[in-house]
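*Asks:* The following comprises the amino acid sequence and a computationally predicted model.
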Amino acid sequence: MKTIKTKNPYTQKTIKEYQLITDDALNDKLKQGEAQFQHWKSVSIKKRTKLLTRVAELLIERKESYAKLMAEEMGKPITQGIAEIEKCAWVCDFYAKNAGDFLADQLIETDASESFISYDPLGMILAVMPWNYPFWQVMRFAAPTLTAGNVAVLKHASSVAGCAVELQKLFEDAGYPKGCFQTLLVDHNQIEDIISNPIIKAVTLTGSEVAGRKIAEIAGKNLKKTVLELGGNNACIVLNDANLDEHIETITWARMQNNGQSCIAAKRFLVQSEIYDEFLERFKSEIENYNVGNPTSEDAKITCMASESLAEEVEEQVKKSMAKGATLFYGNERQTAYYQPTIITDVKKGMPLFDEEVFGPVAAIIKVETKDEAYQLSSDSKLGLGAMIFTEDVEDAKHRISEIEDGAFFINEMVKSDPRLPFGGTKASGYGRELSKEGIMEFVNKKTVYLK
């Protein structure tokens, strides 16, 4: 029987070995979920939201142990792990309070005696999720999807198998019937069969562009809806009038959060020339003061990346960019899975640091002369998840919203997800939306009902 092992990226030691389930066991789990759906879809919204509130309570009760697990499996600093779990509780509370209104029948005046839109669950939804936010990525899908009356199966990244197992236990401990939420410890080559199975009604993926194209291809062949969040190459525009005293900490953390392993992180910094030199020095000063250490230490702000191979990938992107003329300003030291926070200047189109998503603590700094140049370069990417701008001229930034092609535009703040706002990208960053009302509407049948 095939197995997977989880490995602590900081100590390089094996944590635990897990057995992957057989095809027969997989089919049994899918059938169990399908049988449960026939009951779950008729459970009242009031009862579903009560269970979701219990999930939020358990998340808060267990936040330290979950954060420790994330620190061990993927190197997330433990304080950031605690914040992640608290955010998971927030998304549960949000849908517990608002799902009833979101899913209420929408009356439409027509020539019928009565006509309305009914929002009905689809059935079993497959979630394929990444390792970088092992609980948040799953919870922002599961909270609205289950509350809408669907059931869910999770194929999590193998490196965070422990988190995946705990997520199923979380829902069951909260009182959800068995089969409502199931973790599938399966091999990658089983995913196509899962998507092809008629029990699966739709798929959501957060991952790489390559993975997104493959999942979309399989789902399309089987006429199944997908929601895809495929990463970003977010631009951070810093104009001459930006208040660095107020914002430099936020600007720096926009890149370095989660050890640089965030799809919504600022990756390309487009800095206007008058403040360029000052910006570099202040950015450097910020990261020089970050405490580096063991992920389980409360003092650590930067730790290791999630694996040595991921750190090597970032190192290679930097090497290739420097071979094309980029300049090292600060950092660029690697020890196994640890990659030092790094600043690279003279970055141009055609270099990996400009063209590709760099999933690590490397800031690509690009000098621009004008606002127009900054906005043009911001959208000069095949990806379109989010962009941010720092300026005192907020009115001008608001007038330029249409110039930003991404799924989000943040003014004087780093791009971040919020349960109250829809989240998703454009272009090669994917399609569909998570969170807010839009998120709960992705996996329902918007059914027209007409009575005369």
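*Replies:* Nice, thanks for sending it over.
*Asks:* Please count neighbours and contacts with C-alpha atoms only from this point.
*Replies:* Will do.
*Asks:* What lies in contact with whichever helix or strand residue 364 is part of?
*Replies:* Taking DSSP states H and E as the definition, residue 364 sits inside strand 362-368. Taking CA atoms under 8 Å, 6 or more residues apart in numbering as the criterion, the residues outside strand 362-368 that touch it are 255-256, 260, 266-273, 276, 341-348, 353-354, 374.
*Asks:* Among the residues you listed, name the ones in helices.
*Replies:* When the contacts of strand 362-368 are checked against helices (DSSP state H), the matches are 255, 256, 273, 276, 353, 354, 374.
*Asks:* can you put these in CSV and add neighbour count and distance to residue 332?
*Replies:* Written out in CSV, the entries for the ones in helices among the contacts of strand 362-368 read as follows (neighbours: other CA atoms under 10 Å; distance: CA to CA, whole Å):
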residue, neighbour count, distance to residue 332
255, 28, 15
256, 25, 14
273, 17, 24
276, 19, 21
353, 28, 13
354, 24, 17
374, 24, 26
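*Asks:* Pick out the most distant pair among these.
*Replies:* Of all pairs drawn from the ones in helices among the contacts of strand 362-368, the widest gap by CA to CA lies between 256 and 273 and measures 23.1 Å.
*Asks:* for the helix or strand hosting residue 278, packing partners?
*Replies:* With secondary structure defined by DSSP H and E, residue 278 is part of helix 273-288. When contacts are defined as 3 or more CA pairs under 8 Å, 6 or more residues apart in numbering; DSSP states H and E, helix 273-288 packs onto helix 244-256, strand 362-368.
*Asks:* next one: it to chain centre, how far?
*Replies:* 28 Å (CA atoms, centre = their mean, to the nearest Å).
*Asks:* Please compare the first structure with the one that follows:
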Amino acid sequence: MIFKSINPFTQAIIGEHEVLTNAQLSHKLKLSELAFKHWRTTNFQERAEKMRKLAFLLREKKQELGLLITNEMGKILSEGIAEVEKSAENCDFYADNAEKMLKDQYYDTPFKSMSVYDPLGAVFAIMPWNYPFWQVLRYAAPTIMAGNVTLLKHAPNVIGCAKAIEGAFLEAGFPEGVFQQINIDIPQVESVIASDIVHGITLTGSEMAGASVAALAGKYIKKTVMELGGSDAFVVLDDANLEKAATVAAQSRMLNAGQACICAKRFIVTEKVVEEFGFLFAQKISALQQGDPLQSDIQMGPLARIDLAEKLSYQLEHALQQGAKLIVGGERDHCNFQPTLIDFVDVNNIAFLEETFGPLAILIRAKNEDDAIAIANNHKYGLASAIWTEDRERGYTLGRKIEAGNVFVNSLVRSDSRVPFGGIKKSGYGRELSEIGIKEFMNIKSIIIE
């Protein structure tokens, strides 16, 4: 079987990658096991030296790696380069902080007692195509700095990125087997999860993929972290700075052509300001230029695959049939989907109920503050959200009421190495990033000495 990388703008085949045989996969697993036996004995200084070298290489090659991202999944070149830079920053962050994050913790007891953090072994990662470098380095940097090793199953359309990441790890001096990308098909996933060599699974992807992998992990009693779908609420209250809110709303929805779990998707606006905000929001969206992602005057590239564009067209069509009103955009040419805004979306509309993975923004009208928060919470997903109000204390109070893993007040929703990231409800469980994230795949071992 062959995985094909297809440039989403030109539809040209730019790479073909063979799927591993079962024998080849078995060899990769064995290599991972051998690598862990050595890697777990290394000290933090040795790991940090290599992780900083990896960060250096990513920055040094950011132009060619950014171009690789653009060619494989379609985001504009500047966004691809920025993704590589952010990945490098995460490597430096854990190189600088892993040791103190994992220092022994002592307890106030009549006897000597402490917790120590031991690496588990091989962590199996299943990663998506929308941020092909960031999603990988987001988990891999802390996992490897903690003394674990990892096996990556990347999305089939970005295998070129997966190979480039593996090559960078090797060039940075990491021993063979510490980071391996494995080209496997779905039927082979269970054999990896079942392997005694694998002690944890992390997945970023769809709700359906997460449910399937979590069930297998439960079958074999393996620790999991799941970052799944999202339909983030962007709540605009009466006292918000509407110009700033509309500017950030357009950025939040249309960044990466709207292909992000964490980007705003449901724009919930109180009735006193909905007309003015809607007008400003439509202006910002209309000004975006969608087209060839390699052109410097383009703000948004194509969707990553034709099936994704077709699904978004289906959702838009049915949303309009169910009473929504088209305000801006709505046209599609193959993978090229115009930035689109629809209004008068209610809680029973397909565009509200389902995750829309692309440049489709929906406007939802709320009676007041309480209604806006109720609408925000009335969803199966709970990844992140934003609240816009000039009263920061009000924003904090309402943020405590939002059902989500992350809440941002007057800011673009984003992930940050220093802050825990993850969701609740159908958006998954567990946390990545920060001190919490690095401890997800550790044996927190208590030692008690009388």
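*Replies:* Done, it's in. Keep in mind the model is a prediction, meaning the values are calculated, not measured.
*Asks:* one step back: once the structures are aligned, where does the helix holding residue 278 of structure 1 end up in structure 2?
*Replies:* Aligned by TM-score structural alignment, helix 273-288 of structure 1 falls on residues 271-286 of structure 2.
*Asks:* what does stretch 248-260 of structure 1 give?
*Replies:* Residues 246-258 of structure 2 are where stretch 248-260 of structure 1 lands when matched by TM-score structural alignment.
*Asks:* List the neighbours of the matching stretch that are in contact with it.
*Replies:* Residues from elsewhere that reach stretch 246-258 of structure 2, judged by CA under 8 Å, 6+ apart: 75-76, 79, 130, 234, 263-265, 277, 280-281, 284-285, 300-303, 339, 357-361, 411-413.
*Asks:* how does it look with 7 Å?
*Replies:* Contact with stretch 246-258 of structure 2 is made by 75, 263-265, 277, 280-281, 284-285, 300-303, 357-359, 361, 412, as judged by CA atoms under 7 Å, 6 or more residues apart in numbering.
*Asks:* okay, and the strand holding residue 364 of structure 1 goes to which residues in structure 2?
*Replies:* Counting by TM-score structural alignment, strand 362-368 of structure 1 corresponds to 360-366 in structure 2.
*Asks:* The matching stretch against structure 1, how far on average?
*Replies:* Between stretch 360-366 of structure 2 and the corresponding residues of structure 1, superposition yields a mean separation of 0.7 Å, by mean CA distance after the TM-score superposition for structure 1.
*Asks:* any idea how far that stretch is from the chain center?
*Replies:* 23 Å.
*Asks:* what about the closest residue to residue 295 of structure 1 other than its chain neighbours, how many residues close to it?
*Replies:* Nearest residue to residue 295 of structure 1, sequence neighbours excluded (CA to CA, 6 or more residues apart in numbering): residue 77, at 4.3 Å. In terms of burial, residue 77 of structure 1 registers 29 neighbours under the definition other CA atoms under 10 Å.
*Asks:* May I have the residues that are in contact with residue 77 of structure 1?
*Replies:* 71, 295, 296, 300, 301, 302, 303.
*Asks:* For the spatially most central residue of structure 1, give its distance to residue 16 of structure 1.
*Replies:* For structure 1, residue 137 is the residue whose C-alpha lies nearest the centre (CA atoms, centre = their mean; 5.1 Å). Counting by CA to CA, to the nearest Å, the gap between residue 137 of structure 1 and residue 16 of structure 1 amounts to 22 Å.
*Asks:* Check structure 2 for its longest helix and report it.
*Replies:* If you go by DSSP H, structure 2 has its longest helix at helix 77-101.
*Asks:* what stretch of structure 1 lies opposite it in the alignment?
*Replies:* Under TM-score structural alignment, the alignment places helix 77-101 of structure 2 onto residues 78-102 of structure 1.
*Asks:* and what of stretch 215-227 of structure 2?
*Replies:* Residues 217-229 of structure 1 are matched to stretch 215-227 of structure 2 when aligned by TM-score structural alignment.
*Asks:* Enumerate the positions of that stretch that are buried.
*Replies:* Of the residues in stretch 217-229 of structure 1, those scored as buried under the neighbour-count criterion (16 or more other CA atoms under 10 Å) are 218, 219, 224, 225, 226, 227, 228, 229.
*Asks:* Is it correct that the fifth one falls within a strand?
*Replies:* This points to residue 226 of structure 1. Yes: Residue 226 of structure 1: assigned to a strand according to DSSP: H, G, I helix; E, B strand; the rest coil.
*Asks:* Hmm, it is touching residue 204, no?
*Replies:* Yes: shown here, residue 226 of structure 1 and residue 204 form a contact pair, counting by CA atoms under 7 Å, at 5.4 Å.
*Asks:* what do those two both touch?
*Replies:* Counting by CA under 7 Å, 6+ apart, residue 226 of structure 1 and residue 204 have no shared contacts at all.
*Asks:* the strands in the stretch 51-200 of structure 1, which residues?
*Replies:* Here the stretch 51-200 of structure 1 has its strands, by DSSP state E, counting those that start in this stretch, at 106-107, 114-121, 124-128, 151-155, 181-183, 200-206.
*Asks:* Let me know which of the ones you listed is the nearest to residue 333 of structure 1.
*Replies:* Proximity to residue 333 of structure 1, assessed across the strands of the stretch 51-200 of structure 1 by CA to CA, is greatest for strand 200-206 (29.3 Å).
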